[in-house]
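Whatever this is, show me its structure:
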Amino acid sequence: MHNHHFLIDYNLKELTEHSTTAWPIALYHTKIRHHRSGYIPLHWHDEFQFVFILEGEAEFHINEETLYVKQGDGIFINSGCLHMAKDANGTACTYVCLNVSPYFITANELFTTFVHPYMHASQTAYILLNQKDHWPKHIYQCIQTIQQLIDETPVYYELELNIQLITIWKSLLQNGFQMKHDARKHDKNERMKHMLNWIHQHYHEKILLQDIARAGQLSRSECCRSFKDILKKSPMHYVNEYRIQQSLILLQETDLTITEIAYQVGFNSTSYFINLFKRIKNTTPLAYRKLKQLDLLQIKQVEEN
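All right, here's what the predicted structure looks like:
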């Protein structure tokens, strides 16, 4: 089983190289709570993503919608869609995830007809893969076959792997996609990406609402409405949550003092940083640092034994 941690650039695009083989494809298992943030932060990527829940339940936020995916069920997330995930209902969620480049699904001659239009179907940001239906089970079986092919690499496995991907995609087209494009919804999501991009570049500075709104070419009221619709929170709430998220990296990877970290991530008050950190993470920054140091020590002991 492989745990997967990824890097995200300033505009939330995932930077991790999705390649389990020499091809643009990644297949991995992970526990949501094992991520550095304790959840999968908001991000997007060019790849199509297929997720099946092996244990527990996950809460996904995809563009403007929130949905819950239970053990045995899955979800397809379309290319370029903003999404995040966290454990739901007190469970510790484990899932298997297949990421694959849209350009790897079919031959070039078929891409324009059978893949490209669906990448831009804004009415289909995601498709639920319910275990009660037959066709999602077939997709999961194909993913299991892909895992076996990658692990065992038999003769001509590359051809068989390609067959499995085409089978998955054909099943999705036959059962899930709505071929509609909403230009307003697309523009709204692109503006959100621009605003989040600006926040991620300037989170360590003083940030005003009008700065965020300007990045999305919106009025302050429209900016707030957009954040509320897509992220279910205010712009400044998101800014402070992102600052706390960045502080987790510094707490784990540096010897900076709590005060130094507070100022480095954009807070001008150590006490406010500590209180907000405790409200979000249910612990203090110092206790969090000590816990992560203990976790790292235990991992090293296991590896040495």
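
all contacts plus neighbour counts: C-alpha atoms, from now on.
Noted.

quick one: contacts for Tyr272?
If you count contacts by Cα atoms under 8 Å, 6 or more residues apart in numbering, Tyr272 has none.

so how far is Ile127 from it?
41 Å (Cα to Cα, to the nearest Å).

next one: Thr167
Between Thr167 and Ile127 the computed distance is 16 Å (Cα to Cα).

now Leu297
Going from Leu297 to Ile127 by Cα to Cα gives 41 Å.

What are the boundaries of the strands in this protein?
Using DSSP state E, the strands of the chain run over residues 25-31, 40-43, 48-55, 57-62, 65-70, 74-77, 83-87, 94-100, 126-129.

Would you mind putting those into a markdown table with mean neighbour count and distance to Ile163 alongside?
A markdown table is the format used below for the strands of the chain (neighbours: other Cα atoms under 10 Å; distance: least, Cα to Cα, whole Å):
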| stretch | mean neighbour count | distance to Ile163 |
| --- | --- | --- |
| strand 25-31 | 20 | 14 |
| strand 40-43 | 21 | 29 |
| strand 48-55 | 21 | 17 |
| strand 57-62 | 21 | 29 |
| strand 65-70 | 16 | 27 |
| strand 74-77 | 22 | 19 |
| strand 83-87 | 21 | 28 |
| strand 94-100 | 21 | 14 |
| strand 126-129 | 20 | 20 |
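
Relative to Gln148, which of those strands is closest?
Closest of the strands of the chain to Gln148 is strand 25-31, at 10.7 Å (criterion: Cα to Cα).

The closest one - contacts with which helices or strands?
On a contact count with 3 or more Cα pairs under 8 Å, 6 or more residues apart in numbering; DSSP states H and E, strand 25-31 meets strand 94-100.

Show me what the strand it packs on is packed up against.
Using 3+ Cα pairs under 8 Å, 6+ apart: strand 94-100 touches strand 25-31, strand 48-55.

how about a markdown table for the strands of the chain, with distance to Gln264 added?
Below are those laid out as a markdown table (distance: least, Cα to Cα, whole Å):
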| stretch | distance to Gln264 |
| --- | --- |
| strand 25-31 | 30 |
| strand 40-43 | 20 |
| strand 48-55 | 34 |
| strand 57-62 | 29 |
| strand 65-70 | 32 |
| strand 74-77 | 34 |
| strand 83-87 | 25 |
| strand 94-100 | 33 |
| strand 126-129 | 37 |
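
Would you do the same for the sequence below? I want to compare the two.
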Amino acid sequence: MVEKIEEASPMRLLEFDPTALFHPELAKRYVTPYLNTEKSIHMIKPERGHQSIIQTIERAVQHLSADGPLALMDATLQCTVIWRYWIQQEGEVMKNENKRESLRLMLAYIESHLEYKPTLARIATAGNVSRSECCRLFTTFGNTSPLAYVQVKRMDRAATLLMDSIESVADIANRLSYSSVSHFVQTFKAHHSITPLAYRKQYQRKRAE
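You can find the predicted model right below:
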């Protein structure tokens, strides 16, 4: 079925029953497993990666609107190609979900191991990925590197400890596994633009006001 979205719009709604496209044995393998979610293919602008499927959809619409003796067969063939694209996209979604789950595991690992200075190898292991894949995931989803993210989170934790505890700067540096107090102070200042002691005094002053 082809239907206009609006009378003045060039957009069309194309609907078909995928089980009618295949032999029952093929439908059992390539249709039934993919019918458990409601979704449709929406492409508003012809991006490079979608150009071929857009053309296929346009051909299917043209064939369904034609009166030729083979029009229905030609449209059916095009719809089969569209369905193939559909189930391929399901695979891509699953891969992305697996990647997000790996990233979630790595972020949780970092959060619970900030005081032990997480290494790239241990972060990757937590996500069940290689070190190179670990770096790709952080770059793709967070526009940062794993170790840069660790540094930010450790500095955030340091700021929280300075505000919520009475531990000395040296004790906080030691708790966060910094090699020396001076290294901790330099890193904190580079991140927060203020020394740890000044940060604590600033917070205490604001709280007192």
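
Report the TM-score for the pair.
The TM-score (TM-score structural alignment, normalised by the length of structure 2) is 0.55; 125 aligned residues with a Cα RMSD of 2.5 Å.

Which strands or helices does the helix ranked longest in structure 2 pack on?
Assignment by DSSP state H gives helix 71-112 as the longest helix of structure 2. Applying 3+ Cα pairs under 8 Å, 6+ apart, one finds that helix 71-112 of structure 2 makes contact with helix 51-65, helix 120-126, helix 131-142.

in structure 1, what residues pair with the last one?
This means helix 131-142 of structure 2. Taken onto structure 1 by TM-score structural alignment, helix 131-142 of structure 2 occupies residues 220-231 there.

Give the aligned equivalent of Ser52 of structure 2 in structure 1.
Here Ser52 of structure 2 stays unmatched in structure 1, going by TM-score structural alignment.

List the contacts of Ser52 of structure 2.
Counted by Cα under 8 Å, 6+ apart, Ser52 of structure 2 has zero contacts.

I'd guessed Leu114 of structure 2 sits against Leu176; true?
Yes - taking contacts as Cα atoms under 8 Å, Leu114 of structure 2 lies within contact range of Leu176: 6.7 Å.

hey, what's in contact with both of the two?
Arg154.

quick one: contacts for Thr145 of structure 1?
Here Thr145 of structure 1 is in contact with Gln164 (Cα under 8 Å, 6+ apart).

That one corresponds to which position in structure 2?
Under the alignment (TM-score structural alignment), Thr145 of structure 1 maps onto no residue.

Distance check, Thr145 of structure 1 against Glu152 of structure 1.
Using Cα to Cα, Thr145 of structure 1 is found at 10 Å from Glu152 of structure 1.

one step back: of the helices and strands packed on helix 71-112 of structure 2, which is nearest Ser168 of structure 2?
helix 120-126 (28.9 Å).

Mean deviation, that closest one versus structure 1?
Overlaying structure 1 shows helix 120-126 of structure 2 at a mean distance of 0.7 Å from the equivalent residues (mean Cα distance after the TM-score superposition for structure 1).

Next, the buried residues of that helix.
120, 123-126 (16 or more other Cα atoms under 10 Å).

Let me know the closest of the residues you listed to Asp74 of structure 2.
Of all the buried residues of helix 120-126 of structure 2, Asp74 of structure 2 sits closest to Ala124, with 49.0 Å by Cα to Cα.

thinking again about what came up before, minimum distance to Leu248 of structure 1: which of the helices and strands packed on strand 94-100 of structure 1 has it?
strand 25-31 (18.1 Å).

Structure 2: matching residues for that closest one?
Under TM-score structural alignment, strand 25-31 of structure 1 corresponds to no residues of structure 2.

try stretch 265-273 of structure 1
Under TM-score structural alignment, the match for stretch 265-273 of structure 1 is residues 176-184.

Flag every buried residue along that stretch.
176-178, 181, 184.

Just list the residues touching Thr283 of structure 1, thanks.
Phe277.

From Leu114 of structure 2, how far off is the counterpart of it in structure 2?
Aligned counterpart of Thr283 of structure 1 in structure 2: Ile194 (TM-score structural alignment). Distance from Ile194 of structure 2 to Leu114 of structure 2, counting by Cα to Cα: 21 Å.

For the closest residue to Ser180 of structure 2 other than its chain neighbours, grab the count of nearby residues.
Nearest non-adjacent residue to Ser180 of structure 2, counting by Cα to Cα, 6 or more residues apart in numbering: Ala173, 7.2 Å away. Burial measure for Ala173 of structure 2: 21 neighbouring residues, criterion other Cα atoms under 10 Å.

how near is Ala173 of structure 2 to Lys4 of structure 2?
Using Cα to Cα, Ala173 of structure 2 is found at 66 Å from Lys4 of structure 2.

Just send the helices and strands packed on helix 71-112 of structure 2 back as a markdown table, with distance to Asp164 of structure 2 too.
Shown next, in a markdown table, are these (distance: least, Cα to Cα, whole Å):
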| stretch | distance to Asp164 of structure 2 |
| --- | --- |
| helix 51-65 | 55 |
| helix 120-126 | 28 |
| helix 131-142 | 28 |
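
who wins for proximity to Ala190 of structure 2 among those helices?
With distances scored as Cα to Cα, the stretch of those nearest to Ala190 of structure 2 is helix 131-142 (20.9 Å).
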